[in-house]
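Asks: Sharing a model that was predicted from the sequence below.
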Amino acid sequence: MAQDGALKIGTAVALAMLAGCGRQEEPAPKRVTTPPDIPHTASTIVVPIEAKLTDVARGLNQAVPVRLWSIDEHRDKCVPAQKVRLFGRERKVTPALGCRLVGEVTRGPMTLRGSGDRLVVTLPVRARLSARDVGGVASETATGTAIVRAVVRLDMQRDWTPKARLQISYDWREPPGVDLLGQRVTFTDQADRKLAGVVAKLERTLPGELKRLEVRRQVENAWARAFTSIQLNGDDPPVWMRVTPQQVGYDGYRVSGGKLRLVATAQVLTETFVGQRPADPAPTPLPPLARQPAAPGFSFATPVLADYAQIEPVLLKALVKLNARGIVAPKIGRIDAQFGKVTMFATEGGRIAVGVDVDAKAPDSPIESAKGRVWLTAVPYNEPNSEVVEFRELSAVTHTDKPQVDLLAGLFATPAVLATISGSLTQNFAKDYARVLTSAKQAIAAKRLGDIILAARIDRVTHGRIVPTGAGLYLPVEASGTATISYRPR
């Protein structure tokens, strides 16, 4: 009997303590502090080196003399011997006549044109030759014109030295020649031998002019400046993209719009960081030119993060409105609930934990009041490429046999309360999504890094499913497009 009495007294004291201090609180779910796992992506950025064709042509014209060659030589047979057939035999009527050839060959202005990977150098040639001292005949002067065309194939060696291969074609529109004593005497052979030397000079001169573009210096500057971090988003949250060049390739050249563009490609690693600016990667020396260029394409990952603190007041406001309309719980009846602080964070199993402070009064229930914090968990969910996030499998963490706790649990098991919580947690991230992308596009549209301009264009954006992380709800977004790094001194 004494033991039964002590039990009753202990129970009464416990109930009095519950009613007096009135606070019942379930243990909080385990908080997960893991940061977002943002993928690193590989990109290939175009590094164009441009020159006007008129500038290259000007250099060629300065390097190649206008007077290509001169001739002053004796020719034993300017006019072959004349023969006639008489009495069945050929008989010489006049002997072969020698002469002295004097003259020069000049060129006109060289021009460059082309399209795609075809560069054409055009060289007009004019010959003026005289045949003198031809058997007492007065001197005769011959003129001729030719158009020399060189189809150029440019390439870049591993040490960044340009080279050119020329395929030459030409035709004499007016072969140089004169009529002497009724005979046509041409000087094409002499001119052709001299043109071979002009072609060889062009092959040596054109790479020299391309060296004036200083391809290595421009690529080297772009390479060194590309080891950097670029801010993609200013706040909520700050997002940084760190760029680390890996390799450089050569993607040929293009001729378009009167310009010659040598195209190098830089393969880079892009990493995304949330929060503080990451340390810039340590620059490495420019590597040898890679012979297998990659297809240009720029991509990076950027997070859309929703801080739990942004959602908490939304849920609290909805619960307050629900209480104003009245809450009736099954088996409990009418409940007057004063909702307080709302706490949200990531927990185990890909879920979020939601804690709500509440002071509940149930006049029609044997347990008139209870005060404490109730914990629920839910699974955030969205369809791929959808910014609408809903929360599924909403449920209380535990149920106990404590009367006051059961009152609070019953309150949060009420369909109206569950529907309010679920509806309030459902979020449309479209505005956050658009804001972050707009900020990222502006950040990389034309970013000056000293004498280097990084210009990127986003052509495609995709995102996956929402993930609860220690930093907030993380929507993984990947943007892809094209990018160029250009050398533009201030």
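Replies: Noted; the coordinates are in hand.

Asks: contacts, neighbours, all on C-alpha from now
Replies: Noted.

Asks: hey, where'd the helices end up in the stretch 101-250 of the chain?
Replies: Taking DSSP state H, counting those that start in this stretch, the helices of the stretch 101-250 of the chain run over residues 188-211, 215-225.

Asks: Presented hereafter is structure B, for comparison with structure A:
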Amino acid sequence: MRRLIVGGAVLLAAALGVAAYFLFIKVPITDYPVPVREGAAPPNVHEESVLVTSVGIPLRTIQRGLEQDIPRQLWSIDRKLDECVPRKQISILGQDITKTPKIGCTLRGSVKRGQVSVTGRGDRIVARFPVDAIVRAEDVGGIIKRETATGRAFIEVSARFLVSENWQAGSDVEMSYRWSKEPGIDFLGQRIRFTSEADKELKPIIERIERNLERQIEALDIKSQVARLWKQGFMVESLNQENPPVWLRLEPQQVGVGAFRVQGGRMSTRVMLQADTQILVGEKPDTPTPTPLGKNAAIKLGSGFRANIPVFADYAELEPVILRALQNLAKDGLKRDGLGSIEAKFRKVTLYPTSGGRIAVGIEAEVQPIGERTGELWKRGKGEIWLTAKPITRKGSEVLSFDKLEVYGNMDSLSGDLLLRVMSTEEVTSEIERALVEDFQSDYEDVLAKAKKGLESVAIGKSRLSLAVNAVEHGQIIPTSKGLFMPLAASGEARFAMNEL
């Protein structure tokens, strides 16, 4: 009996020694508080995009307008002149004796124009058309019954169109014409020219052309067109409907129309829309409230867009991914040197942000040591284990990694501390990290691909915007209240197809 008592005491002492070894030497006994839930809202990053397009009128439209407005017969004349031929002094021996008599006549005729052509050079359009004059001088001095004079002139109108800072269209018009053949007749050795008579009639025609060009520019109603574009620019457009929903949000800051120029058979101008640009993932954001149209802003050089694309890995979506990874790892049992095999059952994973820019991973599990002699001393235990780590990304890279991993927990039995020891192995922590990294990489590729596709064609009213992502800059990953967040600064080309003014 005494031997049995002594033997039992030895075994109890040994058991207590083993327990003390694990509790006081391998795993310090401390209070294991649940990590505090601490995470800010995702940063609302705004970028500025400058969208520039070219709009205008085909020159043929201007040409048709002039053709319709300018009559073929510019003017006609039926007038009696008392003096068709200027009087001259008659001199004898150097002395002025008298003047030649007045020679009267009647002028009848017309001036007709030819086809209008419209071309351009630089910031000016040029309208040209020929003018043919036919003038009949009748009963000239009672000597000539009728004489016909012909002439041809070329009229050229050069105009430059501007839009003021208050959206008023204006023009700077220069007009000229020249007679390639002045209308006139020969009479008594003199050339009688009717150019001055024709000039008088051409002057109001030239003024009419100027008014026509100004009306065509005014008909563009530039202010109304720009105001409509401005109002439609305050928008939220879906880039992807679901899994995940992706949204483009534009909030115009200023708009401008430049000087008109002639290029490729069109009189066109550049229209610039400068807008605050956001790409958002998740719930549909509020549509920005339109502000009144401001003044005509100066056109900025170049065009393009820049926007932040937020990549989110939702904690609720990451939790089952980690749980599956741990369950797969535990199928064949976990092992730890000196402790033998361990049967672990992972029940639940909780993920949220905690202090210091870290994430907390809570794992509810049951553990049962099996196999070796030391394992026989432990009972089945269950409890919650916590891991915290700081997610990091390197500058210019979307690759996710974790730094300063810590493992701790609060178990209901001594065997729970055994699970802590197992969870701190590289095999387990690497599996958790791998699950997080692979899922985040998948989210990154998915959101970026869907944002790129959605940006290919975006409606702004009846206009069409196409944005091509050419470059992506990666920001630092941040544990936020909604999930792991990485801002991507996307930039590229902007093609803006606006309806004809």
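Replies: Thanks, I have it. Because the structure is predicted, anything quoted here is derived from the model rather than measured.

Asks: TM-score for this pair?
Replies: Scored by TM-score structural alignment, normalised by the length of structure 1, the superposition of the two chains gives a TM-score of 0.80; 465 aligned residues with a C-alpha RMSD of 3.7 Å.

Asks: picking that back up, out of the helices of the stretch 101-250 of structure 1, which is the most enclosed?
Replies: helix 215-225 (a mean of 19; mean count of other C-alpha atoms under 10 Å).

Asks: Do a quick rundown of the helices in the stretch 351-500 of structure 2.
Replies: Under DSSP H, counting those that start in this stretch, the stretch 351-500 of structure 2 gives helices at 373-376, 414-423, 426-455.

Asks: Dump those into CSV; add mean neighbour count and distance to residue 165 of structure 2 as well.
Replies: Shown next, in CSV, are the helices of the stretch 351-500 of structure 2 (neighbours: other C-alpha atoms under 10 Å; distance: least, C-alpha to C-alpha, whole Å):
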stretch, mean neighbour count, distance to residue 165 of structure 2
helix 373-376, 14, 85
helix 414-423, 22, 69
helix 426-455, 17, 32
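
Asks: out of these, which comes closest to residue 290 of structure 2?
Replies: Between residue 290 of structure 2 and the helices of the stretch 351-500 of structure 2, the shortest gap by C-alpha to C-alpha is with helix 426-455, which sits at 22.1 Å.

Asks: how close does that closest one sit to structure 1?
Replies: Mean deviation of helix 426-455 of structure 2 from its aligned counterpart in structure 1 after superposition (mean C-alpha distance after the TM-score superposition for structure 1): 3.6 Å.

Asks: From the chain's centroid, how far away is that helix?
Replies: Distance of helix 426-455 of structure 2 from the chain centroid (C-alpha atoms, centre = their mean, to the nearest Å) equals 27 Å.

Asks: now stretch 89-98 of structure 1
Replies: The answer for stretch 89-98 of structure 1 is 79 Å, by C-alpha atoms, centre = their mean.

Asks: What of stretch 465-478 of structure 1?
Replies: With C-alpha atoms, centre = their mean as the basis, stretch 465-478 of structure 1 stands 23 Å off its chain's centre.

Asks: contacting residues around that stretch?
Replies: If you take C-alpha atoms under 8 Å, 6 or more residues apart in numbering as the criterion, stretch 465-478 of structure 1 is touched by 31-36, 38, 299-308, 345-347, 350-352, 380-385, 389, 461-464.

Asks: go again using 7 Å as the cut-off
Replies: The contact list for stretch 465-478 of structure 1 (C-alpha atoms under 7 Å, 6 or more residues apart in numbering) reads 32-36, 300-308, 346, 350-352, 380-384, 461-464.
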